[in-house]
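*Asks:* The amino acid sequence is not available; the structure is as follows:
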């Protein structure tokens, strides 16, 4: 797309989003139009649409911000196209979505802003998006969906569970990627989870799930997962990872269950002959949130290129955490635990100019940490994280 087309698309979307309640109104109008004009599409979506509306606007915004970066946008869209096969999506469904989105945009932009040139720009943009996703789906030879049987569900904290699955067939994914998951108790509610282990010949996969207050899926996983139940998994997504033979040192920053994709990458790197130096900061609100230090300790002892620094915002555990009364375990190979906000602590070490940076955690943690690093002199091009939606 040329710069004029990109500018017209962005301008109209930002004008609509800038109005009071604009994003929510746009999403509601889009889904109302889609389900009215194409009622058969409703079966692809969950009964509760609140989080779905929010994710739609964030996904559109993420895509529009990268229209002039085809080397980043097109691979992302191709991954989405492969992932959407799990719904049974066909080309006509992309037409329905594009038409409904354009109708919603036209309704809120108004006749003065929505000119013939603007309509053509949106047609061109939506065509590129749809064709990229359809083309990737058509060319993909891997399964549209995998099944996994729960073989272990281990409660780590009252709001955090580790689940291990036995897949029905091998899944090839890069350590650091994530995938959409559907559990039996929440049909049609797919949620993104990151494996905590690399792909392996045993077809085993492990997820770390924290219950999110007010969430639909994570509390069900933490509170209701049963041995023997079957989960469904979509295609791998995301671009985090450490290329082989890279000479660039790494800075990895993970909070809470954000340690999972970083740990998977470190485990994968440990199988290589040589690696660059990696400094991993793992954080949590409380010391008990640093639930995976034993594993990280073993990795750090076995791999001298790895430095692990635990960080907790508070020195004391919360009132609900029941201490066993036993002496605190020692974890050889780890740096002494630091206290404070993880982004501030990491930025306090300097600009990390010689490092490629990965950040994994909640959207607010990722943004805050990223801004602190940039303020400390870290170049934006060296910072990577998954889409924040």
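*Replies:* Arrived safely. Owing to the predicted nature of the structure, the values given are computational and were not obtained by experimental measurement.

*Asks:* can we go C-alpha only for contacts and neighbour counts from here?
*Replies:* Will do.

*Asks:* tell me the helices in the chain, going along the chain?
*Replies:* Assigned by DSSP state H, the chain shows helices spanning 3-18, 22-37, 50-64, 70-83, 91-113, 116-139, 218-224, 259-269, 293-302, 342-347, 363-375.

*Asks:* Check what contacts stretch 358-371 and list those residues.
*Replies:* 240, 250-259, 261-262, 342-344, 383-386, 388-389 (CA atoms under 8 Å, 6 or more residues apart in numbering).

*Asks:* ok, back up a step: okay, the helices of the chain in a markdown table with distance to residue 319 next?
*Replies:* A markdown table is the format used below for those (distance: least, CA to CA, whole Å):
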| stretch | distance to residue 319 |
| --- | --- |
| helix 3-18 | 42 |
| helix 22-37 | 37 |
| helix 50-64 | 31 |
| helix 70-83 | 41 |
| helix 91-113 | 48 |
| helix 116-139 | 48 |
| helix 218-224 | 20 |
| helix 259-269 | 24 |
| helix 293-302 | 21 |
| helix 342-347 | 22 |
| helix 363-375 | 23 |
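
*Asks:* just so I know, which of these lies nearest residue 331?
*Replies:* For the helices of the chain, the distance to residue 331 is smallest for helix 293-302, at 5.5 Å, taking CA to CA.

*Asks:* Buried residues in that closest one, which are they?
*Replies:* Residues 293, 296, 297, 299, 300 are the ones in helix 293-302 that count as buried (16 or more other CA atoms under 10 Å).

*Asks:* here's the one I want to compare it with:
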């Protein structure tokens, strides 16, 4: 573990004021509005670096801020995240002076988020140190990175696995190095200027092949276009890899993976990567959906389980039967493999105990991750054995 970045007094002041801010209704949305107002007032030319609609950008920014502040006492996790974020922002053309302007705007917004009596000179100094670390880490990582800011890729297959879910396969012009379990940002020709995060569902390979599982978000801008409009031959742009979900093969601990819907992708990629190794820890993969039909990739997982005795796949559906309008019968479970369970996936997993002796990964929607974390903690699972990506 890395040495602490901040001294105890700085951490106490930041923790106390962050707790005070977070307790206020809609503090994060007010912080974001103030940040953009301050940033664009001082640097009107920077507005061109942002999309016309700031809603998605605001959500990602607030998620990143919360993630950093929640992990301010875990230097390894915080610095890794900030470094990756800095490298990822190169695709927007962000330079060091832009980070410095953002840091000034963020500090000004933070100062306005507390009553004057609470924002003392010592508190100001503590937050200035934290914001300076955030800005400096991102800018340094951006300056030091030698890989491209993004890669271009061609769609070679588009499969509608469900009416609202597509599997998209692409070939990248130049192979992109990423670790199984990471996620990337993508931009599609139908929605120029909008970037969205998706996890590759297969490990990196020297041929530049990559696969994404995308489910349509009803109110989304990008996912409906990917599911309904993407065609073979489309040219996508893919940003630098992010995230740190990974199995520690040296930890001498077995693994629990919990996935809901297309959250399966980063866990699937890791399992495929592990299948190419000789020795692995035991892995229990619980994969869930609302209905049995939502377990869209079970046959692939069953093939992996049948050829890798260290892998156990447990399908879970909240409802035991498909809706009446679904005419495709569920696939038959191969002999010797686990039958489908039903119920909320977090509750089902927690019913087996605390899993405290495992490395645990959770991947799915923000609400699924939160409810699963709650269920596991109620069952006695220590928080430090659980990993998940920032909840964008």
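*Replies:* In hand now; what should we look at? These figures come from a predicted structure and were not determined experimentally.

*Asks:* still on that earlier bit, out of the helices of structure 1, which is the most enclosed?
*Replies:* Of all these, helix 259-269 carries the top mean neighbour count, a mean of 23, counting by mean count of other CA atoms under 10 Å.

*Asks:* Provide the aligned range in structure 2 for that helix.
*Replies:* Counting by TM-score structural alignment, helix 259-269 of structure 1 pairs with residues 264-274 of structure 2.

*Asks:* List the contacts of that stretch.
*Replies:* 180-183, 199-203, 212-213, 245-247, 257, 259, 280, 287, 301, 304, 363-364.

*Asks:* Stretch 13-26 of structure 2 now?
*Replies:* Residues from elsewhere that reach stretch 13-26 of structure 2, judged by CA under 8 Å, 6+ apart: 27, 28, 69, 113, 114, 118, 123, 126, 127.

*Asks:* quick one: what's aligned to the second one in structure 1?
*Replies:* Think residue 28 of structure 2. Alignment note: residue 28 of structure 2 maps to residue 23 in structure 1; criterion TM-score structural alignment.

*Asks:* now swap in the third one and tell me
*Replies:* Structural correspondence for residue 69 of structure 2 with respect to structure 1 (TM-score structural alignment): residue 64.

*Asks:* nearest residue to its match other than its sequence neighbours?
*Replies:* Residue nearest to residue 64 of structure 1 in three dimensions, not counting chain neighbours: residue 10, with 6.4 Å by CA to CA, 6 or more residues apart in numbering.

*Asks:* Could you check which residue of structure 2 pairs with that neighbour?
*Replies:* Using TM-score structural alignment, the partner of residue 10 of structure 1 in structure 2 is residue 15.

*Asks:* cool, and residue 157 of structure 1?
*Replies:* Under the alignment (TM-score structural alignment), residue 157 of structure 1 pairs with residue 162 of structure 2.

*Asks:* Next up, the contacts around that match.
*Replies:* The contact partners of residue 162 of structure 2, by CA under 8 Å, 6+ apart, come to residue 296.

*Asks:* Report whether the expected contact of residue 241 of structure 1 with residue 178 is present.
*Replies:* No - proximity of residue 241 of structure 1 to residue 178 does not meet the contact threshold set by CA atoms under 8 Å, at 11.2 Å.

*Asks:* More neighbours: these two, which one.
*Replies:* Neighbour totals were compared for residue 241 of structure 1 and residue 178, and residue 178 leads with 23 against 19 (other CA atoms under 10 Å).

*Asks:* So what does that one match up with in structure 2?
*Replies:* By TM-score structural alignment, residue 178 of structure 1 lines up with residue 183 in structure 2.

*Asks:* So what's the residue count around the equivalent of residue 308 of structure 1 over in structure 2?
*Replies:* With TM-score structural alignment defining the correspondence, residue 308 of structure 1 maps onto residue 313 in structure 2. When neighbours are counted by other CA under 10 Å, residue 313 of structure 2 registers 21.

*Asks:* Return the residues in contact with residue 313 of structure 2.
*Replies:* With CA under 8 Å, 6+ apart, residue 313 of structure 2 has these contacts: 284, 285, 286, 287, 301, 302, 305, 337, 338.

*Asks:* Now do the same contact list for the fifth one.
*Replies:* I take that to be residue 301 of structure 2. Contact analysis of residue 301 of structure 2 by CA under 8 Å, 6+ apart lists 268, 313.

*Asks:* Map it across to structure 1 for me.
*Replies:* Per TM-score structural alignment, the equivalent position to residue 301 of structure 2 in structure 1 is residue 296.

*Asks:* just the third one next, same as before
*Replies:* In the superposition onto structure 1, residue 286 of structure 2 corresponds to residue 281 when matched by TM-score structural alignment.
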